[in-house]
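**Q** The following comprises the amino acid sequence and a computationally predicted model.
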Amino acid sequence: MSGVERTGNNTEYEAPFWEHVVELSVRLRRIVCAILISSIVLSVLPANWDFSSGAYVPLISHFPSLIIQTVLPKQVGLFGRTYNVVIMPESPFETFQIILLSALLLGSIGASPIIAREVWAYLEPALYPHEKKMVKKLVVISVSLFLFGIWLAVYIVTPWTLRITLSIYPFFVPQGYEAIIRVSVSDVVTLTIELALALGVVLQTPLIMYYLLAGGILDPSMFSRESMKIAFVVMLFVGAIISPDPSGLGMIVIALLLYLPFYIAVKLGEKAYYKRILQELVKEEEISVIKLKRGEHDGMQK
């Protein structure tokens, strides 16, 4: 929430700073509680719905294996040579890390509507009525973008990154030698979950840009061709941080995946910005005409 709150008649009320801090802490506590509760509930759900066997397998124990099956190839090939990929635990204590990260991802997915609602409720008092209507729609899009970022990481970015990285791994193995590529279970699960959460959060940027442009907070002139080039360079940097792929291809793919929705959001935001300006001009013109007619009417009565 900004420092200025708007009442029903569009008047402004300056709330004390500590009032915002207290409300923010309340919202954050609700978000944390929602993630914790969602993590617990989703973790204990049965992964096998066939109860005839009598075996109960909680989702939290099956979830990491689903991630590994989805993102990690069983074999990789390079220049006609094929190598088997073997997964091995590095330490018995890494199980706790895998469980905690898996529960965090499950909780974030389950609590994403509540997180979006709390963010909306925190921003709501500072917005105009027409902005409130717009944000209500964008909350749904925000949750969709977050879930899309998770899907993107699990089914495209992480598998592609691991396949390239593991293919380069035995590049210098001499001919005639057998090579087995050993992969840590915790490394695969940690990489996947970190990428999923990172992409889910980063994909909120286009939504924020659209809202700031459509609401008139940012001017479209700020997003010139040079500015968009700088934005692409920044996204390349973000891609380099997110992707561990040493070839640089993962960085470029992530940057393109981030830049495309950002570019579309800017263009749609510019369109909404000029539409809002046009509506305001038409409204001002109508008010001027009404005032002019009222003045003429009052003059005729006198």
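**A** Nice, I can see it.
**Q** okay, CA-based contacts and neighbour counts for the rest of this
**A** Fine.
**Q** Can you show me the helices along the stretch 101-250 of the chain?
**A** With helices called from DSSP state H, counting those that start in this stretch, the stretch 101-250 of the chain shows them at 129-152, 158-168, 185-202, 204-214, 225-242, 249-301.
**Q** Can I get the ones you listed in a markdown table including mean neighbour count?
**A** Listed next are the helices of the stretch 101-250 of the chain as a markdown table, based on neighbours: other C-alpha atoms under 10 Å:
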| stretch | mean neighbour count |
| --- | --- |
| helix 129-152 | 17 |
| helix 158-168 | 20 |
| helix 185-202 | 20 |
| helix 204-214 | 21 |
| helix 225-242 | 16 |
| helix 249-301 | 16 |
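**Q** Against that first model, consider the following:
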Amino acid sequence: MTDKRTPSQLAEDMPLVAHLTELRSRLLRIVGIWLLIFAGLFYFANDLYTFISEPLRVFLPEGTSMIATDVASPFLTPFKLALVSALFLAMPFILHQFWSFIAPGLYKHEKRLAVPLLASSIVLFYSGMAFAYFVVFPLVFGFFTSTAPAGVAVMTDINKYLDFVLTLFMAFGLSFEIPIATILLVLAGVVDVAKLREIRPYVVVGCFIIGMVLTPPDVISQALLAIPMWLLYELGILFSMLIKKRTQAEHPPEDQPEA
């Protein structure tokens, strides 16, 4: 016999302690897989740093190199990189755990939309990071090293460099999530496609302001963040319109939550 209760009613029937126990269990799994990946990456921490620093090192003047100004930096900096890299690599598993936690409270049609949205968000986040590494970093570091005054040797501290690139990785990774955020806002009824088109000029200005805040103070890196953000916003409008039409076309009147 099919259970006619809504997802929220099904969730209410589950004791709070059971919810908290399940959440704790999933958080422990997340921490466990994160540490497991970290354990595998730690041995290659120095190789990871060599790879991540390549976009800057190719532009360093001959006879110069990166430096470590703190005593513990040669160990702690690759350690931190391995830890953060493990978190990035564990992101699909982390999202899957959160999805499994909230899935029982969703309708069938919501689940059908959520799965491709989750998969797309992972792909877009990694795409943003790849765009930063292969496109933005060479342009930014080439510009910075070429503008050094005469007599100044460019010798960047390894920890400061890591903080810099991690900030850009996060900025571009999150900015590439704009289509997903746009689609979710439309599906949730917070805003409609017509309103998104109406506020387009403000969004474009906002993209350049965000680019100015999150990137180094040069026009190249600011534009390389702002322009993709704007294009991704337009992509989000397009997909929101298509998904909204499909949802309205289907709109099963007897749509019932799964038992």
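**A** Yes, it's here. Predicted model, so just to flag it, every value in this text is computed and none were measured.
**Q** Superposing both, give me the TM-score.
**A** The TM-score (TM-score structural alignment, normalised by the length of structure 2) is 0.81; 249 aligned residues with a C-alpha RMSD of 3.0 Å.
**Q** residue in structure 2 matching residue 137 of structure 1?
**A** Superposed on structure 2 with TM-score structural alignment, residue 137 of structure 1 falls opposite residue 116.
**Q** got it, and residue 199 of structure 1?
**A** Aligned counterpart of residue 199 of structure 1 in structure 2: residue 172 (TM-score structural alignment).
**Q** ok, now which ones touch the closest residue to its match other than its chain neighbours?
**A** Closest residue to residue 172 of structure 2 apart from its sequence neighbours, by C-alpha to C-alpha, 6 or more residues apart in numbering: residue 128 at 4.8 Å. Neighbour list for residue 128 of structure 2: 169, 172-176 [criterion: C-alpha atoms under 8 Å, 6 or more residues apart in numbering].
**Q** Reformat those as a markdown table; add distance to residue 137 of structure 2.
**A** Output for these, formatted as a markdown table (distance: C-alpha to C-alpha, whole Å):
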| residue | distance to residue 137 of structure 2 |
| --- | --- |
| 169 | 10 |
| 172 | 12 |
| 173 | 14 |
| 174 | 17 |
| 175 | 16 |
| 176 | 17 |
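**Q** farthest-separated two in those?
**A** The distance between the two most remote of the contacts of residue 128 of structure 2 (C-alpha to C-alpha) is 10.7 Å, for 169 and 176.
**Q** Count the neighbours of the residue mapped onto residue 193 of structure 2 from structure 1 for me.
**A** If you follow residue 193 of structure 2 across to structure 1 using TM-score structural alignment, you land on residue 220. The number of residues packed near residue 220 of structure 1 is 18, by other C-alpha atoms under 10 Å.
**Q** follow-up on the earlier one: from what I see, the match of residue 199 of structure 1 and residue 132 are in contact.
**A** Yes: counting by C-alpha atoms under 8 Å, residue 172 of structure 2 does reach residue 132; the two are 6.4 Å apart.
**Q** what's the average distance of stretch 251-258 of structure 1 to structure 2?
**A** Taking mean C-alpha distance after the TM-score superposition for structure 1, the mean distance separating stretch 251-258 of structure 1 from the aligned residues in structure 2 is 1.4 Å.
**Q** nope, stretch 205-212 of structure 1 is what I meant
**A** Once superposed with structure 2, the aligned residues differ from stretch 205-212 of structure 1 by a mean of 2.4 Å; criterion: mean C-alpha distance after the TM-score superposition for structure 1.
**Q** For the match of residue 199 of structure 1, list the residues it contacts.
**A** For residue 172 of structure 2, counting by C-alpha under 8 Å, 6+ apart, the contacting residues are 125, 128-129, 131-132, 225.
**Q** ok, those vs residue 241 of structure 2, which is closest?
**A** residue 125 (22.2 Å).
**Q** Once you drop chain neighbours, what's closest to the aligned residue in structure 1 for residue 97 of structure 2?
**A** With TM-score structural alignment as the criterion, the equivalent of residue 97 of structure 2 in structure 1 is residue 118. Nearest residue to residue 118 of structure 1 in three dimensions, chain neighbours excluded: residue 27, at 6.0 Å (C-alpha to C-alpha, 6+ apart).
**Q** OK, contacts around the one you found?
**A** Neighbour list for residue 27 of structure 1: 118-119, 122 [criterion: C-alpha under 8 Å, 6+ apart].
**Q** Would you check how far apart the equivalent of residue 205 of structure 2 over in structure 1 and residue 239 of structure 1 are?
**A** Using TM-score structural alignment as the criterion, residue 205 of structure 2 maps onto residue 233 of structure 1. According to C-alpha to C-alpha, to the nearest Å, residue 233 of structure 1 stands 10 Å off from residue 239 of structure 1.
**Q** try residue 98 of structure 1
**A** For residue 98 of structure 1 relative to residue 239 of structure 1 (C-alpha to C-alpha), the value is 24 Å.
**Q** Please apply the same query to residue 190 of structure 1.
**A** 17 Å.
**Q** got it, and residue 126 of structure 1?
**A** With the distance defined as C-alpha to C-alpha, residue 126 of structure 1 ends up 34 Å from residue 239 of structure 1.
**Q** Check residue 69 of structure 1 too.
**A** Distance of residue 69 of structure 1 to residue 239 of structure 1, computed by C-alpha to C-alpha: 24 Å.
**Q** Skip the chain neighbours and tell me the closest residue to the equivalent of residue 254 of structure 1 over in structure 2.
**A** Counting by TM-score structural alignment, residue 254 of structure 1 corresponds to residue 225 in structure 2. In space, and not counting its chain neighbours, residue 225 of structure 2 is closest to residue 211: 5.5 Å by C-alpha to C-alpha, 6+ apart.
**Q** just residue 270 of structure 1 next, same as before
**A** residue 220 (5.7 Å).
**Q** Isn't that neighbour up against residue 213?
**A** Yes: at 6.8 Å, residue 220 of structure 1 counts as touching residue 213 under the criterion of C-alpha under 8 Å.
**Q** how close does the match of residue 254 of structure 1 sit to residue 234 of structure 2?
**A** For residue 225 of structure 2, the distance to residue 234 of structure 2 equals 15 Å [C-alpha to C-alpha].
**Q** picking that back up, so what corresponds to the residue nearest to residue 172 of structure 2 in structure 1?
**A** Under the alignment (TM-score structural alignment), residue 128 of structure 2 pairs with residue 149 of structure 1.
**Q** Residue 6 of structure 1 versus that match, what's the distance?
**A** From residue 149 of structure 1 to residue 6 of structure 1 the distance is 34 Å (C-alpha to C-alpha).
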